[in-house]
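Visitor: no sequence for this one, just the structure:
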């Protein structure tokens, strides 16, 4: 039987932040269908599948309930927490994950975990018809995109918080999803965000680590500062500390294991 975990991420408190499932395998199956079935069964925004390579290195893949994705921050954070807390990576303070987005690292801190991810800076673009329909009456300050997502800046935190997107229109976007951001009204945060991934089966993600690969460089250029803090305005919510430099983004957060079970094959 295979151990499987549910981990709440970007939080120090259970039942908040963004939950991810983590499954440690001895080897990946030849057919991805089984992995997709497990992700659908877990029915969380992402399920991470890990397979050890050598000391401190792992192959890592992420699946939503309906599709594999190229990059996921919160499930990487969850994976690191499981490896350390379970003792599977005992004595290793820097984990290396080999993924579809290259080698990602997780560093153990005194009060959390620091992920080292590639920067995915967005560039200005025209809004496709599906995006304009999805946003309704909201008027973007800017529309951008990177290889993964569309990024929309709205004028205020209030507009971001009150946005009610058309998920059917969002599902037709030619991208992984949509990141909506704006300036924070709270002095402890530089900006706010909400993240919608209807094209891959997740209408709104609670806290999205990979989104900050785009949002950190975006707000770095806009605010002229490389160390940033953000809050994601989902129902569960979560806070993220960021540093953008040298084509990388450092993402800090905490994680809590809330469920441990056995997968019966």
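Guide: Structure received. On a predicted model such as this, the values are computed, not experimentally measured, just so you know.

Visitor: drop to CA atoms for contacts and neighbour counts, all remaining ones
Guide: OK.

Visitor: my read: residue 233 touches residue 196, true?
Guide: No - between residue 233 and residue 196 there is no contact under CA atoms under 8 Å: 11.7 Å.

Visitor: comparing those two, which residue is more hemmed in?
Guide: residue 196 (24 against 21; other CA atoms under 10 Å).

Visitor: identify the residue spatially nearest to that one, adjacent ones excluded.
Guide: residue 204 (4.4 Å; CA to CA, 6 or more residues apart in numbering).

Visitor: residue contacts, the one you found?
Guide: 194-198, 234 (CA atoms under 8 Å, 6 or more residues apart in numbering).

Visitor: now swap in residue 74 and tell me
Guide: Residue 74 sits next to 9-10, 18-20, 207-210 when contact means CA under 8 Å, 6+ apart.

Visitor: the closest residue to residue 146 other than its chain neighbours: how many residues sit nearby?
Guide: Nearest-residue entry for residue 146: residue 122, 4.5 Å, with adjacent residues in sequence omitted and distances by CA to CA, 6+ apart. Look at residue 122: counted by other CA under 10 Å, it has 20 neighbours.

Visitor: distance of residue 122 from residue 257?
Guide: Per CA to CA, to the nearest Å, residue 122 is found 33 Å from residue 257.

Visitor: buried sites along stretch 149-159?
Guide: Burial within stretch 149-159, assessed by neighbour count using 16 or more other CA atoms under 10 Å, is assigned to 149-154, 156-157, 159.

Visitor: got another one to weigh against that:
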């Protein structure tokens, strides 16, 4: 019988049943096949499950799967995996490194307040000339549209209220080439900006809290607002707060987590 340690973590929150839930699976010995990883992620059925294996001193391999496919980067699952290692396994360090498929991610931990800092890449933005189509598809005024790294598109909305009330159809988004899109607006409250993420191309209609979206959002709003440190909220219905800091060559994403389930995956 195969046995893996399993954790379900609510990320970007310090309250259970808020933030974004992620699965974290610890791999002890031989790395499973991609087919098995995908079956496990489908069984867990969260937006992302992170699979983690130790490589050396404070260095780990990490991969991310949605219920339908592998993704190259995931913010809340990285945060959750780091939280498990620091808080549940009580690592004797406050720094570690995750190796993804193509990145090396440096992570820091403050044990006093259980705050995790992720150092993530800055995504490039290429403004697209026509935002009329997406405005018509969403029935939502869009002022700017961008193509971003990792197949994301980002659209700038005029109104936080309109964005919050938006209802979308997955088939409409995917059939028109917008199956992985970030929608964002300047905040009307104490936050700097708000956003929502729809990713039906990856088997998720709407993600509750998308940490990797900060790779695009933070540099954009930093330029618009002339600020290096930004506080944002994802309008998903699950309470969350993300602080991001724009650096010269990367961004730092800060968040807390809470453990809601831990046990064994056996088959």
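Guide: Thanks, I have it. Since this is a predicted model, take the numbers as computed values, not measurements.

Visitor: TM-score of the superposed pair?
Guide: Comparison of the two superposed chains (TM-score structural alignment, normalised by the length of the first structure) gives a TM-score of 0.93, and 262 aligned residues with a CA RMSD of 1.8 Å.

Visitor: identify the residue of the second structure aligned to the residue nearest to residue 146 of the first structure.
Guide: Matched by TM-score structural alignment, residue 122 of the first structure corresponds to residue 125 in the second structure.

Visitor: picking that back up, isn't the residue nearest to residue 146 of the first structure up against residue 220?
Guide: No - Residue 122 of the first structure is beyond contact range of residue 220, at 11.9 Å (criterion: CA under 8 Å).

Visitor: just checking, residue 155 of the second structure touches residue 141?
Guide: No - at 9.8 Å, residue 155 of the second structure and residue 141 do not qualify as touching, with contact defined as CA under 8 Å.

Visitor: picking that back up, in strands only, show me the buried residues of stretch 149-159 of the first structure.
Guide: Under the assignment DSSP state E, these contribute 149-153 to strands.

Visitor: got the contact list for the residue nearest to residue 146 of the first structure?
Guide: Counting by CA under 8 Å, 6+ apart, residue 122 of the first structure touches 144-146, 151, 214, 218.

Visitor: could I get these as JSON lines with distance to residue 54 of the first structure and secondary structure?
Guide: Formatted as JSON lines, the contacts of residue 122 of the first structure follow (distance: CA to CA, whole Å; DSSP: H, G, I helix; E, B strand; the rest coil):
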{"residue": "144", "distance to residue 54 of the first structure": "39", "secondary structure": "strand"}
{"residue": "145", "distance to residue 54 of the first structure": "36", "secondary structure": "strand"}
{"residue": "146", "distance to residue 54 of the first structure": "33", "secondary structure": "coil"}
{"residue": "151", "distance to residue 54 of the first structure": "37", "secondary structure": "strand"}
{"residue": "214", "distance to residue 54 of the first structure": "31", "secondary structure": "helix"}
{"residue": "218", "distance to residue 54 of the first structure": "36", "secondary structure": "helix"}
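
Visitor: could I get the residues you listed as CSV with distance to residue 5 of the first structure?
Guide: Converted to CSV, the contacts of residue 122 of the first structure look like this (distance: CA to CA, whole Å):
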residue, distance to residue 5 of the first structure
144, 36
145, 33
146, 32
151, 31
214, 28
218, 34
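
Visitor: wait, which of these is closest to residue 185 of the first structure?
Guide: Of all the contacts of residue 122 of the first structure, residue 185 of the first structure sits closest to residue 218, with 18.0 Å by CA to CA.

Visitor: does residue 76 of the second structure count as helix, strand or coil?
Guide: Of the three states, residue 76 of the second structure takes helix according to DSSP: H, G, I helix; E, B strand; the rest coil.

Visitor: that one -> the first structure?
Guide: Counting by TM-score structural alignment, the partner of residue 76 of the second structure is residue 74.

Visitor: gap between its match and residue 129 of the first structure?
Guide: Per CA to CA, residue 74 of the first structure is found 30 Å from residue 129 of the first structure.

Visitor: and residue 26 of the first structure, how close does it get to residue 2 of the first structure?
Guide: From residue 26 of the first structure over to residue 2 of the first structure the distance is 9 Å, taken as CA to CA.

Visitor: likewise for residue 261 of the first structure?
Guide: Separation of residue 261 of the first structure from residue 2 of the first structure (CA to CA): 8 Å.

Visitor: same check, this time on residue 91 of the first structure
Guide: Going from residue 91 of the first structure to residue 2 of the first structure by CA to CA gives 23 Å.

Visitor: quick check, nearest of the contacts of residue 122 of the first structure to residue 247 of the first structure?
Guide: Distance ranking of the contacts of residue 122 of the first structure against residue 247 of the first structure, using CA to CA, places residue 214 first at 10.8 Å.
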